[in-house]
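Engineer: From the sequence below, what's the structure:
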Amino acid sequence: MPDARVEVRGAAWFEPTADGVLPHRLPAWTRAQFPDAFVAMCDEQPAGVRLRLRTAARRLTLHVRTWRVATLPHAEPAPPERFEVVVDGRVAGSAVCTAAGVLTFDPGTATTAAGPAPVGAVAFTLPDGAGTPADVEVWLPYRERVALVAVVADAPVLPPAAVDAPRWVHHGSSISQGANADVPTGTWPVVAARTAGLDLVNLGLSGNAVLDPFVARAIRDQPADVVSVKLGINVVNHDAMRRRAFGPAVHGFLDTVREGHPTTPLVVVSPVLCPLVEDVPGPTSIDPDAPDVRFRTAGRASEVAEGKLSLRVVREVLAAVVAARRDAGDAALAYVDGRTLYGDADAAELPTADLLHPDAAAQRRMGERFAAVLRAL
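Structural biologist: Next up is the predicted model:
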């Protein structure tokens, strides 16, 4: 288990394995309810997870095992993701783990296969504090599976100061997990949290924000000063629900969250702009004929009249759910249209290369905009 001098923030529990200590973002009890290995893979990807400590060291090295995802049919592993070090609140450097294993993911069957991973070193040179201990955070990659092996420093490591910032628990899709961000602190939830001065728990689960009850209970059962849920795009991606089921399912998800947080500020965020499925339903998938990773939809616009969900319909339903609950007395519930975070003008300036996920610059812009929402709460 982690040393008491090193706090791992943003993780629900730690699994001791032969490869090292594996942080999980969802509680251990949820694993029995995972529908497939895709959810397990996302749970083990440490989006928003960071190590906290105090030290006067100039050299800090993190020994880890990492696995990079290779998504079929394009079986090449993703390029190395960066670890980042933050010293006294400021980003002070980044590094990659050059040694890595491969975790192959088949989206068609929602299965994974992990190969062996060697121990690699992620080394940082910290600013010279003239022997004065500084508050240090090491942010882990948002998409690589990371097992923690050791922290080595050239000066004593001390326990970190207690966190006194308000705690923000967020759930969403791959965009919330960080898709296409260039660094861990560049994902929009981390940008928003650091800008607004909040302590983030990121439950963004790539492809898996589909109103799973175990996620609602995971949010319900943990401390939170503010909660946000970004819903809809994955429901459309999977063609998981029709309009008849979607509204009541959202109500049920929010009911569960409210059991643990009856008066906590709770924000429902609708999908950001995605022209691929604005007026056309899913299911979506990776286009096997495209030269690079690009998404397509098998839905037809005519199917919306039959009850299938497009993003335009999703936003209409989410806004209606929030309005009904506010009319019923839930004054701490708010609705944010995702297109205010990334809309038509943003898509013209910063288009999505894969037709689904905004790029790194758009991730930062979304975070800066959502920080204003958080400050208002």
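
Engineer: C-alpha from now on. contacts and neighbour counts both.
Structural biologist: Noted.

Engineer: all helices of this protein, in order?
Structural biologist: Ranges of helices in the chain, per DSSP state H, are 37-44, 174-177, 188-196, 213-220, 233-238, 243-260, 311-327, 344-349, 360-376.

Engineer: helices and strands around the last one, which ones?
Structural biologist: Counting by 3 or more Cα pairs under 8 Å, 6 or more residues apart in numbering; DSSP states H and E, the packing neighbours recorded for helix 360-376 are helix 188-196.

Engineer: at 10 Å what do you get?
Structural biologist: helix 174-177, helix 188-196, strand 226-230, strand 333-336, helix 344-349 (3 or more Cα pairs under 10 Å, 6 or more residues apart in numbering; DSSP states H and E).

Engineer: gap between the residue nearest to I219 when sequence neighbours are not counted and A121?
Structural biologist: In space, and not counting its chain neighbours, I219 is closest to V257: 6.2 Å by Cα to Cα, 6 or more residues apart in numbering. Distance, V257 to A121, using Cα to Cα, to the nearest Å: 40 Å.

Engineer: Of these two, which one has the most company?
Structural biologist: The residue with more neighbours, out of V257 and A121, is V257; 23 against 20, by other Cα atoms under 10 Å.

Engineer: Second chain to compare with the first, below:
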Amino acid sequence: MPQTIPINDPRFTWRGMTSAEVANGSVKPWRIPHKEKALYDMNLVERAVMPTGIRLVFRTNSTTITGNCDSVDERSNIDLVVNGRLAGSVETVNETSFQFENLGSETKDIELWMPQFGSIRIDNLTFDDSAETSATSESTAPKWITYGSSITHCRTADSPTKTWPAIVARTRGYDLTCLGFGGQCHLDPMIARLIRDREADLISLCVGINIYGAGSLNERTFAPGIMGFIQIVREKHPTTPIALISPIYSPGRETALNPVGFTLEQVRKEVKRAGETLQAHGDDNITYINGLDVFDSDNAHLLPDDLHPNNEGYGIMASNLLGLLPRI
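Structural biologist: Next up is the predicted model:
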């Protein structure tokens, strides 16, 4: 008889998760402390329950892995990584279970990459009747936190390992925490506190596109907002490398004034100015990355809505950022 193990069993480890909402043995992974969600804007909360970048890891020699989960009508795939290599991807929309088969009977390191879009609650995993399942070794990989908008959240990537943060993390061997929140990158102080309080060897902040789109900060408040956000992070990460990244190319926005009188070109200048001001103030561990060096007008055809890259576009972002992000 196949053996079913509750998802809150200590043999299973969640990585890239901020908190776990546990109910009757099931787990819903969050990217903010879910018990404090009233302290966050509700639009951000709706994105924070989407587990982009979160992995469930363990070791097993089972030839089949089956999971039971809740049914959601809009949700990305779950990806299976075996011994560091992508081994499968399954759809989860309107499904109450997922399964990976023909995995071989050798003992292997398993990573289940959770959907980058849509929430998920998992009840248990089922294995072969004679399978042995154990906890994986504690990670010694460098810890990387990346914060940003929908362009970091990457809903339109084909699957969770195809987002640019996942590609960068897997290529460099980083332990990823992805804080990309579609439409909700507005330099919230609660997010600065969250980053401050997590272990990190590298931090990247992709800021500006949501602020431009919503007009949520202006010439008076934007650069000071960036600097204040970073200073909060610096309270517990005084020398951690921070990459400050301005918006990628977006046709129709480059020279168009938003409700507070910003163009996207001006937004980039303000992001750069904030970084240079912090450097002049003695912060030697700030790196500014121009978003146009990450994704420029030559790639405009990979922006189906003139804003969000498609799957190929996210691959280009990852390739360029691999050469631009500080190495640790």
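
Engineer: I'd like the TM-score for the two structures, please.
Structural biologist: The TM-score (TM-score structural alignment, normalised by the length of the second structure) is 0.93; 320 aligned residues with a Cα RMSD of 1.7 Å.

Engineer: A48 of the second structure maps to what in the first structure?
Structural biologist: In the first structure, A48 of the second structure lines up with D43, judged by TM-score structural alignment.

Engineer: That match touches G10, doesn't it?
Structural biologist: No - using Cα atoms under 10 Å, D43 of the first structure is not in contact with G10; the gap is 11.6 Å.

Engineer: Map V87 of the first structure across to the second structure for me.
Structural biologist: For V87 of the first structure, the aligned residue in the second structure is V82 (criterion: TM-score structural alignment).

Engineer: Could you find the closest non-adjacent residue to that match?
Structural biologist: Nearest residue to V82 of the second structure, sequence neighbours excluded (Cα to Cα, 6+ apart): I110, at 5.0 Å.

Engineer: which residues touch the one you found?
Structural biologist: Residues in contact with I110 of the second structure (Cα atoms under 10 Å, 6 or more residues apart in numbering) are 55-61, 65, 80-85, 87, 135-136.

Engineer: For the match of A48 of the second structure, give me its contacts.
Structural biologist: The contact partners of D43 of the first structure, by Cα under 10 Å, 6+ apart, come to 11-12, 23-27, 31, 34, 37, 145, 203-206.

Engineer: go again using 8 Å as the cut-off
Structural biologist: Going by Cα atoms under 8 Å, 6 or more residues apart in numbering, D43 of the first structure touches 24-26, 205.

Engineer: on that earlier part again, identify the contacts common to D43 and G10 of the first structure.
Structural biologist: Common neighbours of D43 of the first structure and G10 (Cα under 8 Å, 6+ apart) are R25.

Engineer: Tell me the buried residues in stretch 4-18 of the first structure?
Structural biologist: Neighbour counts over stretch 4-18 of the first structure (16 or more other Cα atoms under 10 Å) mark 6-14 as buried.

Engineer: Pick out the most distant pair among those.
Structural biologist: V6 and A12 (15.3 Å; Cα to Cα).

Engineer: just checking, what residue in the second structure corresponds to D327 of the first structure?
Structural biologist: Under the alignment (TM-score structural alignment), D327 of the first structure pairs with A280 of the second structure.

Engineer: Please disregard the earlier target; I meant A361 of the first structure.
Structural biologist: In the second structure, A361 of the first structure lands on E312 (TM-score structural alignment).

Engineer: what residues are up against the residue nearest to that match when sequence neighbours are not counted?
Structural biologist: Of all residues not flanking E312 of the second structure in the chain, L302 sits nearest, at 7.0 Å (Cα to Cα, 6+ apart). Neighbouring residues of L302 of the second structure by Cα under 8 Å, 6+ apart: 309-310, 312-313.

Engineer: thought S89 of the second structure was touching N77?
Structural biologist: Yes - S89 of the second structure is within contact range of N77, at 6.3 Å (criterion: Cα atoms under 8 Å).
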